[in-house]
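Asker: sequence below, structure please.
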Amino acid sequence: MQILKFKRWAAICLFLSGLAHAGELRVFVKDQHAKPVGDAVLLLTPVDPSKMPRLKPKDEVVDQIDKEFMPYVKPVVAGSKIFFPNKDNVRHHVYSFSPTKSFEIQLYSGKSAAPVVLDKPGIVVLGCNIHDWMLGYIYVADTPYFAKSKADGTALIEGLPEGDYQIRIWHPGMGMIAGETGKQVSINDESTGQLNWQINVKPVTRISRKNSSQGPGY
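Answerer: So this is what the prediction gives:
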């Protein structure tokens, strides 16, 4: 019994120690007009490749609600399975012709169709063959350290081991390039770093949404 208690105590201490030795980076993103930028993806990559942990793919979800992709921008780690549940009362036909991942999910409604595995880093643009205005983006990351900025322009990347990192940023208004690379940042254990980043973003061209005059089921 004493041995079991000791092992349990040791496991708890190890877990808490792992939490205590993790830093974080808070980034404020603004555009060329000094306005906050939401939906920007921030990524940190260890400068020392040997410190890159093994990626842990997850099951992720991009909803279809009110004939829109939710969320508009979704960062995921490479290898993740993406489910596309349809919560509308009409059918959708999801597709992507992106070099990162080309796929097509035929007309369906209700629960999600079979998931799509995104095993290659890059940008995936989503569309719907039925509703032309529907547009969404998935950023497939090659690092586990990433976050997306909120509407107020803030993003928090947590759980960062001590060390030096290369930081990147991407936003739909930057086009289909992999993103802009910034300066290296150093992370110390149990600390929160602060970074302001101004980017140039262009308006994203979107097809105007059609109204209900198209008839029921559209």
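Asker: okay, CA-based contacts and neighbour counts for the rest of this
Answerer: Fine.
Asker: any idea how far the residue nearest to the spatial centre of the chain lies from R209?
Answerer: Nearest to the mean C-alpha position of the chain, by Cα atoms, centre = their mean, lies P75 at 1.1 Å. For P75, the distance to R209 equals 25 Å [Cα to Cα, to the nearest Å].
Asker: can you give me the end-to-end span of stretch 186-194?
Answerer: Stretch 186-194: ends 11 Å apart by Cα to Cα.
Asker: the residue nearest to the centre of the chain - nearest residue in space that isn't next to it in sequence?
Answerer: Y139 (4.6 Å; Cα to Cα, 6 or more residues apart in numbering).
Asker: state the helix or strand in which that neighbour lies.
Answerer: If you go by DSSP states H and E, Y139 is part of strand 135-141.
Asker: tell me which residues of stretch 106-114 come out buried.
Answerer: Of all the residues in stretch 106-114, those buried under the rule 16 or more other Cα atoms under 10 Å are S109, S112, A113.
Asker: burial measure for the nearest residue to the first one once chain neighbours are set aside, as a count.
Answerer: By that I understand S109. Leaving aside its sequence neighbours, S109 sits nearest to R91 (Cα to Cα, 6+ apart; 4.7 Å). By other Cα atoms under 10 Å, 19 other residues sit near R91.
Asker: what about A10, distance to I130?
Answerer: Distance of A10 to I130, computed by Cα to Cα: 56 Å.
Asker: the two - which one has more neighbours?
Answerer: Neighbour count, other Cα under 10 Å: between A10 and I130, I130 has more, with 15 against 12.
Asker: residues in contact with the more buried one?
Answerer: For I130, the contact set (Cα atoms under 8 Å, 6 or more residues apart in numbering) comprises H92, H93, Y218.
Asker: run the last query once more with 10 Å
Answerer: By Cα atoms under 10 Å, 6 or more residues apart in numbering, the contact list for I130 reads K67, V90, R91, H92, H93, V94, L107, Y218.
Asker: list just the nearest of those to N188.
Answerer: The nearest member of the contacts of I130 to N188, counting by Cα to Cα, is V94 at 42.8 Å.
Asker: SS state for the closest one?
Answerer: Of the three states, V94 takes strand according to DSSP: H, G, I helix; E, B strand; the rest coil.
Asker: just say helix, strand or coil for F6.
Answerer: F6 ends up helix, using three-state DSSP.
Asker: L44 and T143 touch, don't they?
Answerer: Yes: in this structure L44 lies within contact range of T143 using Cα atoms under 10 Å: 7.0 Å.
Asker: structure for this one too, so we can compare:
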Amino acid sequence: MKTRARLPAAPRVGRAKAAIGGLLALLVLALPAAPAVAGDIRATVRDRDGKPVADAVVVVVPSGGAAGAGTPPGVAEEDQRNKEFVPYVLPVQAGTRVLFPNNDNIRHHVYSFSPAKTFELPLYSGTPTSPVLFDKPGVVILGCNIHDWMVGYIYVSESPHFAKTGADGKVTLGGLPGGDYTLRVWHPRLEGSEQATAQPLAVPSTGAVDAATTIGLTPDFRARRAPTPGRGGY
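Answerer: The predicted structure follows:
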């Protein structure tokens, strides 16, 4: 009678190693992800009289010159309410598209002749279907061809690390990789150049660093708001 040859059994050591390897893989997947290492900048902007400056844009750029990766630019809004641009200062990253909704019950004619972005939105109400692309860093001054006092600013940043001060002149830029940076400040009434405000800053890998900037402000030469005849829905 012929007997069927048996296949050799797998070594027990090999099976044990495979089981341990699988268990370790499951344990690694179950462990919580390590928190991201990043630091914050607590910035304060004041004028020469020591008063807080609102609507100042604080920008930080790595000292190496590369702007670094950030959230991909999306879509922002520059509203028109009560015959004013809202917000007065809108900081965005280069590559951002901006919508210009008109929430007044009259029509506006928005335009800019700034080198960073020249465009025109003829008389309209509601929200234009296509946003405007701001792809070049710089300052864009907005105006309305109907209401002379309407002035607004879009600050287009080359860096993803920027923010605007509140009424207390303060703002926090969070989530920056630790390292050496250059901090700059811009304001619509800034006396002198933005580059003159540059200061080096070392951001810790964890925790926060304080940065104080004093700037001079020029007089506010905005046109005085005046009543406009309500003819033709303007």
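Asker: which residues does the residue mapped onto R168 of the first structure from the second structure contact?
Answerer: Under the alignment by TM-score structural alignment, R168 of the first structure pairs with R184 in the second structure. The contact partners of R184 of the second structure, by Cα under 10 Å, 6+ apart, come to 57-61, 162, 194-200, 213.
Asker: would you mind getting the average deviation of the one helix or strand the residue nearest to the centre of the first structure maps to from the second structure?
Answerer: Using DSSP H and E, P75 of the first structure sits in strand 73-77. Mean deviation of strand 73-77 of the first structure relative to the second structure after superposition (mean Cα distance after the TM-score superposition for the first structure): 0.4 Å.
Asker: and for that strand, what span of the second structure is it aligned with?
Answerer: Under TM-score structural alignment, the counterpart of strand 73-77 of the first structure in the second structure spans residues 89-93.
Asker: out of L44 and T143 of the first structure, which sits in the busier spot?
Answerer: Neighbour count, other Cα under 10 Å: between L44 of the first structure and T143, L44 has more, with 24 against 19.
Asker: about what we covered before: can you find the partner of the residue nearest to S109 of the first structure in the second structure?
Answerer: R91 of the first structure maps onto R107 in the second structure, by TM-score structural alignment.
Asker: can I assume its match is in contact with L123?
Answerer: Yes: between R107 of the second structure and L123 a contact is recorded at 5.7 Å, counting by Cα under 10 Å.
Asker: what residues are shared contacts of the two?
Answerer: Taking Cα under 10 Å, 6+ apart as the criterion, R107 of the second structure and L123 both touch C144, I146, Y234.
Asker: the residues you listed in strands, which ones?
Answerer: If you go by DSSP state E, the shared contacts of R107 and L123 of the second structure have C144 in strands.
Asker: before we move on, back to that, the strand holding Y139 of the first structure vs the second structure - mean distance after superposition?
Answerer: Strand 135-141 of the first structure versus its aligned partner: 0.3 Å mean (mean Cα distance after the TM-score superposition for the first structure).
Asker: the helix or strand that that strand is followed by aligns to what range in the second structure?
Answerer: Next in sequence after strand 135-141 of the first structure, counting helices and strands by DSSP H and E, comes strand 145-148. Using TM-score structural alignment, strand 145-148 of the first structure corresponds to residues 161-164 of the second structure.
Asker: which residues sit against the matching stretch?
Answerer: With Cα under 10 Å, 6+ apart as the test, stretch 161-164 of the second structure has contacts from 43, 54-62, 67-71, 89-93, 156, 170-176, 183-187.
Asker: V140 of the second structure matches what in the first structure?
Answerer: With TM-score structural alignment as the criterion, V140 of the second structure matches V124.
Asker: how many residues are close by the closest residue to that match other than its chain neighbours?
Answerer: Distance criterion Cα to Cα, 6+ apart; nearest residue to V124 of the first structure, sequence neighbours excluded, is I138 at 5.0 Å. Counted with other Cα under 10 Å, the neighbours of I138 of the first structure add up to 19.
Asker: if we go to the first structure, which of the contacts of R184 of the second structure are intact?
Answerer: Cross-checking the contacts of R184 of the second structure against the first structure gives 57-61, 162, 194-200 as conserved contacts, using both residues aligned by TM-score structural alignment, their matches' Cα atoms under 10 Å.
Asker: filter those down to the buried ones and hand me the PyMOL line.
Answerer: Of these, the buried ones go into a single PyMOL selection, burial set by 16+ other Cα under 10 Å:
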select buried, resi 57+58+59+60+61+162+197+198
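Asker: which one of the kept ones among the contacts of R184 of the second structure is nearest to A208 of the second structure?
Answerer: For those, the residue nearest A208 of the second structure by Cα to Cα is V60; the value is 14.2 Å.
Asker: next one: the closest one from D148 of the second structure, what distance?
Answerer: From V60 of the second structure across to D148 of the second structure, the span is 34 Å (Cα to Cα).
Asker: so G136 of the first structure sits against F69, correct?
Answerer: Yes: counting by Cα under 10 Å, G136 of the first structure touches F69, with 5.7 Å between them.
Asker: what do these two both touch?
Answerer: Taking Cα under 10 Å, 6+ apart as the criterion, G136 of the first structure and F69 both touch V62, L126, G127, C128.
Asker: and of these, the nearest to L14 of the first structure?
Answerer: V62 (35.0 Å).
Asker: what about the counterpart of that closest one in the second structure, neighbour count?
Answerer: Aligned by TM-score structural alignment, V62 of the first structure pairs with E78 of the second structure. Neighbour count of E78 of the second structure, defined by other Cα under 10 Å: 20.
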